Every structure is written in structure tokens, then in C-alpha cells.
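Student: Output the structure for:
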Amino acid sequence: MIIFRYLTREILITMSAVAGVLLLVIMGSRFIRYFTNAAEGDIPASILGTLMLYHLPGFLELILPLAFFLGILLAYGQLYLNSEITVLVACGISPNRLLQVTMLPTLLVTVLVASCSLWLTSSGARHNEILLEEQQSRLDFSSLAPGRFQEFGDGRTAYIEGLNDKQTRMQEVFISERQRREDDTPQTVVTRARSGYQTVDKETGSRFLVLAEGERYSVEPGLAQAERLEFDTYAVRLSRATEMSELDDAEYATTAELIASDDPEAQAQLQWRISLPLMVPILTLLALPLSKVNPRQGRFAKLLPAIFLHISYLSLLLAALDAIGRGALSATIGMWPIHLGYLVLGWWLARRSQLGGMR
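Tutor: Reported below is the predicted structural model:
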């Protein structure tokens, strides 16, 4: 029991360190992308945390198998360098027993990856897509930066000098938009107002921008004439009430919906979701013999070949995902030969390691 706790702790600590570094890099890259969009006014900064949170399962389902694979390699590699594996063998710990001990943390990681791939990732992706679509379908004051010209749909460009303390009313508003006259000729309409606020018609559900104390000009570059309209209150319709578009992509479907569907893309996505947790025990079988290193070589001697092995495994699965989705590969065959091939490779490496001795 003491040996089991010791080995499990070494694997999980190393895996957590690797996963933390990888997660920081990947989430940092995605956060920078969203932060750039927020700085440009495409999305409000207030939803950045929510977007990143719902992206987390999608990151973890890819990071955890690799982190666990490297965790076994580094943890057991250190045990070989310190001759601790030699001591364990002398105490009667066989290769099969070592594999059994490793299988409990393997089961834990498999359950975590399965929870992400079969449930949390699709739910989070769907939530983010709906959230972004809602932001694109309406003008949100939190996404408008005072002192900047920003586009907000339908060819409109807006500029505001500032917002009040409650972020509910705009001050010194400028709006430029392209419209067409009754004879279908284009014109540029420029509207300036002292203030403005948003409102929604309860009957129709349409969203309006209500401007107060301003002028509206209809001009056409190159012509020496313009139409001018002064107003106390003027409402600009920003969007009509529309239903949220259906998210039919297999990426957003639940696992139950994928099982019930015969569509090639749905079958490809289903096999991909099953493949991610299935990778974990197969990678464990591969990692055990690869972690055996000579003290003169160092613990990182087999790390690079092992990483290339993982990359090849994942690349073949991605290629199969694309082929099944396009109908070029039968879903009946699917990704299973790839898993079988690497399972046989892991069994062969483990058998070869046992014949050569754990020491």
C-alpha cells in the first residue's frame, strides 16, 4: 500500500506540473485572442472569464492524456535513475504488478477525460457559441470603447465620447451608415446627438438606439447638396427580434444525439469523443516500457521519441476524424484499427522490456 501511494503520488504530481504548464500556454494564447477582440470592441470584456471557463474542458481533454503520458515517463524515469525500480524488483514487485499499480491513476485520468470529451466540452462549446451570437446580434454598451470609431453591424460605424456612471447612456454620439434612397441610389447618412440610450420594444422585441438632441444629415460624396434634419428624439433600429440560429454542427451535439445519428460527421465526432479517454490506458501501456532508461543516458533520453509517438497517434486519429466526416472512410472501420495498432505496439514494447529485465 505504501508503494502504491508513493508511485501514484509521483505520477500525479508530475502530471499536474506538465498539465499546468501546457494549460497555461494554450489558455494564454486563446485569452490573448479574445482580449484582442474585446479591445477592438467586438465582444465585451465582461464575458472573457466566462468564455475561458467554458473552453477549459476542451483544453483538458487534449492536455490530460499527454500530461499523464509524460508524467509516467518522467516519474518512472527518475525512479530508474535512482535505482528505486531495482529495489522494488528485489522486493518482489514484478512488471505486471507495476502495471496494476499504475492502472488506478490511469482509471482516474480516463474518467476525467471521458467526462470532458463525452459531456463537458460539447456543452461548453455550445454555450460559448450562443453567448458570442447573442453579442453579435445586439449592441452592448460594454463593448463600445469611448473615443474610438467602431463598427456594430449593418454597415454602421459609431463613435461615442463617453458613458455615464451606470453605463446606460451614451454621451456625444456620432453614427455613420450607408442606406439606399427610394430610387435605390446609395447615400451616406450621418447622425449626431448629444446623448443616446438603448431600449427594446416589448411588443415586437426589436432593439432601438434612441438619440436625443441632434441632427441627421443625408449626404453623398461629390455632390454639393445635403439633407439636414434636426430632432429632439430619434430612434434607430439596431436589430429585429430573431430566433437564435440552430447549432447543427456535430461539435455542439450531445453524445446521445451523436449515437442516434447516422450522419458521417456525427459518427466521426462520436468516435473522436470515445477515442480520447481510450487513449489514456493505451498510452499507459506505451509509457511503462519507454520510461526504462539507463542511468548514463539520463531521464530525458526517451522523452523526445515518446512525444513523437504521441503526436503520431493523435495525428492519425485526427486524419481518421476528417476521413470519416467526408465519407472517405467507413465509420464501421473508423478509428479502431489505430487504437489496436498502438495497443499491439504497447504490448510488444512491454513484452520486450520484461524479457530484457526491469533492471
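
Student: Going by C-alpha atoms from here, please, whenever you check contacts or count neighbours.
Tutor: OK.

Student: And the host helix or strand of Leu131, what does it pack against?
Tutor: Taking DSSP states H and E as the criterion, Leu131 maps to helix 121-136. The contact analysis (3 or more CA pairs under 8 Å, 6 or more residues apart in numbering; DSSP states H and E) places helix 121-136 against helix 48-81.

Student: Name the next helix or strand following the helix it packs on along the chain.
Tutor: Sequence order places helix 84-90 as the next helix or strand after helix 48-81, per DSSP H and E.

Student: What residues of that next one count as buried?
Tutor: 85, 88 (16 or more other CA atoms under 10 Å).

Student: Can you name the residues that contact the residue lying closest to Arg240 once chain neighbours are set aside?
Tutor: Closest residue to Arg240 apart from its sequence neighbours, by CA to CA, 6 or more residues apart in numbering: Ser206 at 4.4 Å. Under the criterion of CA atoms under 8 Å, 6 or more residues apart in numbering, the neighbours of Ser206 are 200, 237-241.

Student: please redo it, this time with the cut-off set to 6 Å
Tutor: Listed by CA atoms under 6 Å, 6 or more residues apart in numbering, the contact partners of Ser206 are 200, 239-241.

Student: same question, Tyr159
Tutor: Contacts of Tyr159 by CA under 6 Å, 6+ apart are 148-149, 173-174.

Student: And the buried ones among those, selectable in PyMOL?
Tutor: To isolate the buried ones among those in PyMOL, judged by 16+ other CA under 10 Å, type:
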select buried, resi 149+173+174
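
Student: now the helices: where do they sit in the stretch 151-300 of the chain?
Tutor: Secondary structure of the stretch 151-300 of the chain by DSSP state H, counting those that start in this stretch: the helices cover 255-260, 264-290.

Student: Another for comparison:
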Amino acid sequence: MNLIERYIMTGIRRLVVTIIGFLIFIFASYSAQRYLTEAANGTLALAVVLDVVFYKVLIALEMLLPVGLYVSVGVTLGQMYTDSEITAISASGASPLRLYSAVMFLAVPLSILVTLLSMYGRPWAYAQIYQLEQQSQSELDIRHLQAKKFAINNNGRMILAQQIFPASHHLNDALIYTSSGNKTNVFKARIVDIVDASPTTPAVMLHSGTAYVLAHQGSDDNEQIYRNLRLNLKPFDQNPDVKRKAKSISTLSHSRDPADIAERQWRESRGVCAFLMALLAISLSRVKPRQGRFSTLLPLTLLFIVIFYGGNICRTLVANGALPVIPGVWLIPLLMLAGVFILVIRDFALLEKIRR
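Tutor: Modelled structure (predicted):
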């Protein structure tokens, strides 16, 4: 490795560590605030908040690592253009490929890491989050119920109790609200015994209360007074998109569902996109002397927005069957590759002008 490549890599690497560390801190703080709020509201067990934040950060690395390298390349090379260092390198007869080779020394290992995270780390983290939420968001888990406060899960089921007795697993003066199909059920009970607290088969025994069935259409409402009533509640069910994100790559590979194909292509293309983003940042970093290295941030930001939302739109279109699976989600990486070729040709053309 020559001096030029080492010099460029040192500047980029130092900034990459700073930016990625900052992004991880910001994202972790935001996630912690969000899930601590859910824990305070009784919809998530406090004990699992740190675990969920860790898994969320692991998932976010798929995006944070490419963004960190992308911005670092643009800003570092932008500073070198501002200080006329790139001009001096070109005047010495060095090929523009020296810039690309320096960036690729960093981009290749980072892209491999992003690919591994996307293919294996991300689905594993989603599976862990799903399991933790399934265990903690059952409102029958008396450990995180709070007296005189509604506990809500993702199924829209709510429970409110005036008194909670964890040792005996029962509630006093409780109200349970459920909604399914075309009716809403409201159960009011003097005492509620938790028969089964598992999130898969939750069940309670209601004593001395009233059950109300409210029809969403028509007038088929009724009221029932009971002494003892066993109530089997609907288990916690995660969002289908989250379940798909937790599927292994082998499962997705054997699926013919367009949504599964879109998810597989998304994972497979993340490392390639990270690599191409770093190469695109080389040309976008070009600024005039003394213009300021941060002047590159606007074009870098605009291109990132196009890549990010373009990828999400393609994934949605493939999942809905509106876009053929070939090229499918790979449409954006192919366009990025074409852009890299065009910009490399432009760099060589500019080099010829400088030499003349």
C-alpha cells in the first residue's frame, strides 16, 4: 500500500469511528427513551428495555455503518480538495483510481460486515425482540402491571385494576376490554384470578361481575351478570412485517411469496449498496479550493435520500407485486453502479484536462 492510500485511509477511518459512534449514541438514546416510556406506561416490562435497545442498535448498524463511511469519505476528501491536496496528487501524475483504491480498502470489509449483519444479525435480533415483546406484552404478566393504570398490548386489549396482588396472582376491581371482529367485549369483575399468564394461551377466571357485548353494527348488544366466568383471551400477535424480518435467509430463499422475496433481496443488496455509496461519495466530494469541506454535505444528503427512499419504494413494490422480482430491489444498486461508472469516466476526463 502506497503513501497516498495510507494517508487517505487514515483520515477516513478516524472520521468513520467518530461518526458511527455518535450515530449509535443518538439512536440508542432515542430507543431507550421510547421503550422506557412504554415501560412507564405498563406496556413493556422494564427488565427487557436494555435488551431491546441492544437488539435495535444491532439492527440499525445495517444502516449506520454505510452512512458513517459514506459521510466520512465525502467530508475527508472534501477537505483534501479544499486544501488543494487532491490537486497536488493529480498534478504529480497519480491516477484518480488511487482515490478509489484507498476507499475500497475500507469499503470492502465494511460491506462484508454489513452483508453479514443484514443476512444473519438483523433477523436474529428481530427474533429476539419478538420473543421479548411476546413475553412482556402479555398484560397477564403481573410483574409489570400497575394499579389504576391501563395496560395495553398490540392486539388492542386493555386491562385496568384498582389493586394488584402479585403473590396470589389476582386483581381486585378489574376491567378488561377486548375487541375482535364486529364486536367489543367489556368485562367488569370484583376479583380476577390469573389462570394462565403465558402469552400464547392467556386465561383468567372472573368472579362476581358483569360482561357487556357491544356490536359495532346493529343493536345486538347484551349484558350478562356472572358469579364465575373463565375467559380465554386472544394471545399476543406480532406485526406480520416484523415476523417476516425475523425469518432466516434459508426460509426466505424457499418462499415464493413476493413479500418474502422482497425481504430477501433487501438483505442481499445491503452490502453492495454500502460499497457503491462509498464510491459515489468520492465524486460527490469534489469541491473548489477554499470552498469548505462541509459544502459536500448537501449533495451527499440528497443522494442518500434518493437511495434510501428508492430502495424502500422498490421493496414495497416488489412485495405488492407491482414490480417484477427481476430486477426487483436490485434496481437501485444497478442504477448506483451505472452512476459509479459515469462518474469514474468523468474523473478521468477531468484528469486529462488538468494534465493539458
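
Student: sorry, back to before: got the contact list for the helix holding Leu131 of structure 1?
Tutor: 51, 54, 57-58, 252.

Student: in it, what counts as buried?
Tutor: Neighbour counts over helix 121-136 of structure 1 (16+ other CA under 10 Å) mark 121-128, 130, 132, 135 as buried.

Student: swap in stretch 175-191 of structure 2?
Tutor: Within stretch 175-191 of structure 2, the residues that count as buried by 16+ other CA under 10 Å are 175-179, 185-191.

Student: same thing with stretch 191-204 of structure 1?
Tutor: 191-198, 200.

Student: Narrow the contacts of Ser206 of structure 1 to those that are buried.
Tutor: The neighbour-count test (16+ other CA under 10 Å) applied to the contacts of Ser206 of structure 1 identifies 200, 239 as buried.

Student: which one among the contacts of Ser206 of structure 1 gets closest to Tyr6 of structure 1?
Tutor: Distances from Tyr6 of structure 1 to the contacts of Ser206 of structure 1, taken as CA to CA, are shortest for Ala241 (60.4 Å).

Student: list the contacts for the closest one?
Tutor: By CA under 6 Å, 6+ apart, the neighbours of Ala241 of structure 1 are 205-206.

Student: what about it, distance to Ala45 of structure 1?
Tutor: Note on Ala241 of structure 1: its distance to Ala45 of structure 1, by CA to CA, to the nearest Å, is 25 Å.

Student: repeat for Val344 of structure 1
Tutor: Relative to Ala45 of structure 1, Val344 of structure 1 is positioned 49 Å away (CA to CA).

Student: cool, and Thr121 of structure 1?
Tutor: Shown here: Thr121 of structure 1 relative to Ala45 of structure 1, a distance of 23 Å by CA to CA.

Student: next one: Leu283 of structure 1
Tutor: 40 Å.

Student: ok, these two, which is more surrounded?
Tutor: Just comparing Leu283 of structure 1 and Ala45: by other CA atoms under 10 Å the higher neighbour count belongs to Leu283, 24 against 16.

Student: which one in structure 2 is aligned with the more buried one?
Tutor: Using TM-score structural alignment, the equivalent of Leu283 of structure 1 in structure 2 is Met277.

Student: ditto for Asp140 of structure 1
Tutor: Match for Asp140 of structure 1 (TM-score structural alignment): Asp141.

Student: returning to that earlier point: just name the closest of the buried residues of stretch 175-191 of structure 2 to Leu350 of structure 2, please.
Tutor: Set against Leu350 of structure 2, the nearest of the buried residues of stretch 175-191 of structure 2 by CA to CA is Ser179 (66.5 Å).

Student: What residues of stretch 89-98 of structure 1 count as buried?
Tutor: Buried, per 16+ other CA under 10 Å, within stretch 89-98 of structure 1: 95, 98.

Student: Not counting sequence-adjacent ones, nearest residue to Ile8 of structure 2?
Tutor: Ala102 (6.4 Å).

Student: Can you give me the separation between that neighbour and Leu323 of structure 2?
Tutor: On the measure of CA to CA, Ala102 of structure 2 and Leu323 of structure 2 end up 37 Å apart.

Student: Good, we can wrap up now.
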